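Chemist: Predicted model and sequence below, questions to follow.
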Amino acid sequence: MNGDIRAGVIDVHAHWLPRDLLPLPPGNPLGGMNDRDGELFLGDVPLSFPTTAMTDVDTIVADTLKAGLGARVISAPPFAFPVHAPAEADDYVAAYNEQLADAVSRTDGTLIGLGLVRLDDAGAARRELTRLAAADGIAGIAVPPVVDGRSYDRGVPRQILGIAAELGLSVLVHPMQLPRPEWDHHYLVNLVGNPVESTTAVAGVLLGGVLEELPGLRICFVHGGGCAPALLGRWGHGWRTREDVRRGSGRPPAESFGLLYFDTVTHDPEALTLLRAHASPDRIVCGSDYPFDMAQPDPVGFPSAHGIDAAALEANGRRFLGLTPANDS
């Protein structure tokens, strides 16, 4: 990443979208985002936070400092991923990335950006990723876990991970709340759907041998990796006993699991403890999910109270972003 950031804990998981891009990319079925008397809505659904918390850089900077953070990494909300009509989304993607670079450049290292990219066309993705790699204050991209029923073990999504690794860009994988009829109540599309999406992508990366092919890839899964820490033993058993499970990878999934990054948004100390039991201690990074209602309200205090100190969170965040340690800057 070009440029540097403020010292202190880095929240790698927060969201920003400029007002002119609230209508969302072409083909989006959700009705666009809109402001109603200062509150942000997704279609007709209230999102329960002020519009400025998503759109106004000064508000985000103030909230970052209020949370005791040194810096915050901002990316588009998952509704803005260009997946519904990707061939028509080039202008939206370019506009977001241009405005993101401008926004973070005005914050004296308090905000870092993760851009958008098409996931259906490796050539288009390479062009945009190359521009992002040259932009000050941009560390990488944010992407959904599943694209057209596929994850990152095959097809164009896997190629994009290769391009990101080649260019030294970080990748943050954030779920999209994909609808399923059994999740149409109790907010299960988020409470169950989001962790399941992330778990699918973690499994694809591990069992598909992605990190064996791309050992330098910096890829982070939010919400503590979803259900993956609890399923790692099951995946390992399957890898040892079934040829179809181990066909794509040459080492057991637990071995590659230690190369993945995960954020701390688990909402449960026991879930964080389980994540720590399986993940590498230098790959657990601070997250918040700001400004959504499912956010961790104390992104520094929660992990610090459960065994991950601020110095480790800062060092791990810098490592994920491809930055030198703070004392070497």
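Modeler: Alright, I've got the coordinates. Values in this document were obtained by computation on a predicted structure and should not be read as measured data.

Chemist: contacts, neighbours, all on C-alpha from now
Modeler: Will do.

Chemist: Run through the neighbouring helices and strands of the helix or strand containing residue 313.
Modeler: Under the criterion of DSSP states H and E, residue 313 resides in helix 310-321. Helix 310-321 is packed against strand 10-15, strand 284-285, with contacts defined by 3 or more CA pairs under 8 Å, 6 or more residues apart in numbering; DSSP states H and E.

Chemist: Need those strands in a markdown table (columns: mean neighbour count).
Modeler: As requested, the helices and strands packed on helix 310-321 are exported to a markdown table (neighbours: other CA atoms under 10 Å):
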| stretch | mean neighbour count |
| --- | --- |
| strand 10-15 | 28 |
| strand 284-285 | 30 |
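
Chemist: Please compare the first structure with the one that follows:
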Amino acid sequence: MHIDIHSHVIPPRIVDAIAADPKGFAARIEGHGASRRMVHDQGYAYPLFDEFVDPAAKLAVMDRKGLDMSIVSTAPPMFYYWAEAELAAKAARLVNDGIAEMVASAPQRLRGMASVPMQHPELAIAELERAVSTHGFKAVEIGTTIEGVQLADPRFQPFLRRARDLDVLVFIHPYYVGSKAGLESYYLTNLAGNPADTAVSIANLIFSGALDELAGLKILAAHGGGYAPYQIGRLVHGHAVRDEARSLTASSPKDLLKQLYFDTLLFDPQALRFLIDLVGPDHVCLGTDAPFDMGDETPLASLAAVPGLTSREEAAIVAGTATALLG
């Protein structure tokens, strides 16, 4: 099988709710048919491609790409991390129930990831438990930061601990609504900002001792882990020479990094070769980031272009790792 572990949807349930109450959800739906788009009050706008909302369209694209199964997660603007408790919990329920409906239309080919209101940790735990018990989800997608607060912050430890205890995969994905300071030009908020956010999130999880405390937690980092795998030597050196970097953990940053999992979204065969060699093929999963334009339209060809790729490595990356993570 070929399994895509990084594929996005925006369930019709949440789209309809936003259309009915644009003020309450701080977003609106503009246009009709193929020209529909989601516009957030914070300034972020994007097309509502059919693949976001229609399982049949998702399956058609999967067929074109040679994919047998997709593990679908919501588009990050649907996290609603800025919202007060009532709206945040409502948005997460709409997303999760909507994803469950989409998955139920093609249960042999689609699986769902939960979304939770991370800014309210107790509500996040409750919604994760509901998504697992009600919908059978085995993964949850969360931001690399929560409105600027790092995942390594102690307030999120109870949630991460509960995810570990439930044997749920935690998929960390960069999150923003609108541009970031200094990255307004050239689409750099996404091009450079997203991988930077992931790298900083991973570094904080490493140096804070959170990964030591949460041994056994399964974390999947989007976009090949951002910059973290390719600057791991710098983290190792810093841990050796700086008191600040080793004040909370004696563990090697490289050893901790190798406990994480990564998708293949690097767009360069040499970079992906380095990642596979660093963490092993059993810690790498196929990912497309569909249907965003920063996704990989030819994921199998991208993997085939990796120098010296063995059949064992390919088998792990296209299905074996994801199967082991999700059962």
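Modeler: Done, it's in. All values derive from a computational prediction rather than experimental measurement.

Chemist: returning to what we had before: please identify the buried residues of the helix holding residue 313 of structure 1?
Modeler: By neighbour count, and taking 16 or more other CA atoms under 10 Å as the criterion, the buried residues in helix 310-321 of structure 1 are 310, 312-321.

Chemist: What angle do strand 10-15 and it make with each other?
Modeler: Note on geometry: by axes from the mean of the first three to the mean of the last three CA atoms, to 10 degrees, helix 310-321 of structure 1 and strand 10-15 are set 60 degrees apart in direction.

Chemist: Excluding its own residues, what touches helix 310-321 of structure 1? List them.
Modeler: If you take CA atoms under 8 Å, 6 or more residues apart in numbering as the criterion, helix 310-321 of structure 1 is touched by 1, 7-12, 139-140, 169-170, 218-220, 261, 282-286, 300, 304, 324-326.

Chemist: How about stretch 187-200 of structure 2?
Modeler: Residues outside stretch 187-200 of structure 2 that contact it (CA under 8 Å, 6+ apart) are 144-145, 172-175, 179-180, 183, 221-223, 225-228.

Chemist: Check those residues for burial and list the buried ones.
Modeler: Under a neighbour-count criterion of 16+ other CA under 10 Å, the subset of those counted as buried comprises 144-145, 172-175, 179, 221-223, 225-228.

Chemist: So for stretch 242-257 of structure 2, first residue to last residue, what's the gap.
Modeler: Length of stretch 242-257 of structure 2, first residue to last, CA to CA, to the nearest Å: 19 Å.

Chemist: Likewise for stretch 17-27 of structure 2?
Modeler: One end of stretch 17-27 of structure 2 sits 10 Å from the other (CA to CA).

Chemist: in it, what counts as buried?
Modeler: Neighbour-count burial for stretch 17-27 of structure 2, with 16+ other CA under 10 Å as criterion, is recorded at 18, 22, 25, 27.

Chemist: tell me which of those is nearest to residue 209 of structure 2?
Modeler: Distance to residue 209 of structure 2, by CA to CA, is smallest for residue 25 among those, at 36.5 Å.

Chemist: Quick check: which element contains the nearest residue in space to the closest one that is not next to it in sequence?
Modeler: Counting by CA to CA, 6 or more residues apart in numbering, the nearest residue to residue 25 of structure 2 once its immediate chain neighbours are dropped is residue 18, at 5.8 Å. Residue 18 of structure 2 is located in helix 12-20, with elements delineated by DSSP H and E.

Chemist: correct me, but the residue nearest to residue 25 of structure 2 touches residue 29?
Modeler: Yes: contact between residue 18 of structure 2 and residue 29 holds when scored by CA atoms under 8 Å: they sit 7.2 Å apart.

Chemist: what's next to the helix or strand just after the helix holding residue 18 of structure 2, contact-wise?
Modeler: Where DSSP H and E defines the elements, the next helix or strand beyond helix 12-20 of structure 2 is helix 22-25. Outside helix 22-25 of structure 2, the residues within contact range by CA under 8 Å, 6+ apart are 18, 28-29, 87.

Chemist: Just the buried ones among these, please.
Modeler: Buried positions within the contacts of helix 22-25 of structure 2, assessed by neighbour count (16+ other CA under 10 Å), are 18, 28-29, 87.

Chemist: Sort out for me which of those residues are in strands.
Modeler: The members of these that map onto strands under DSSP state E are 28-29.

Chemist: Residue 111 of structure 2: which of the buried ones among the contacts of helix 22-25 of structure 2 is nearest?
Modeler: Using CA to CA, residue 18 is the member of these that sits closest to residue 111 of structure 2, with 24.2 Å.
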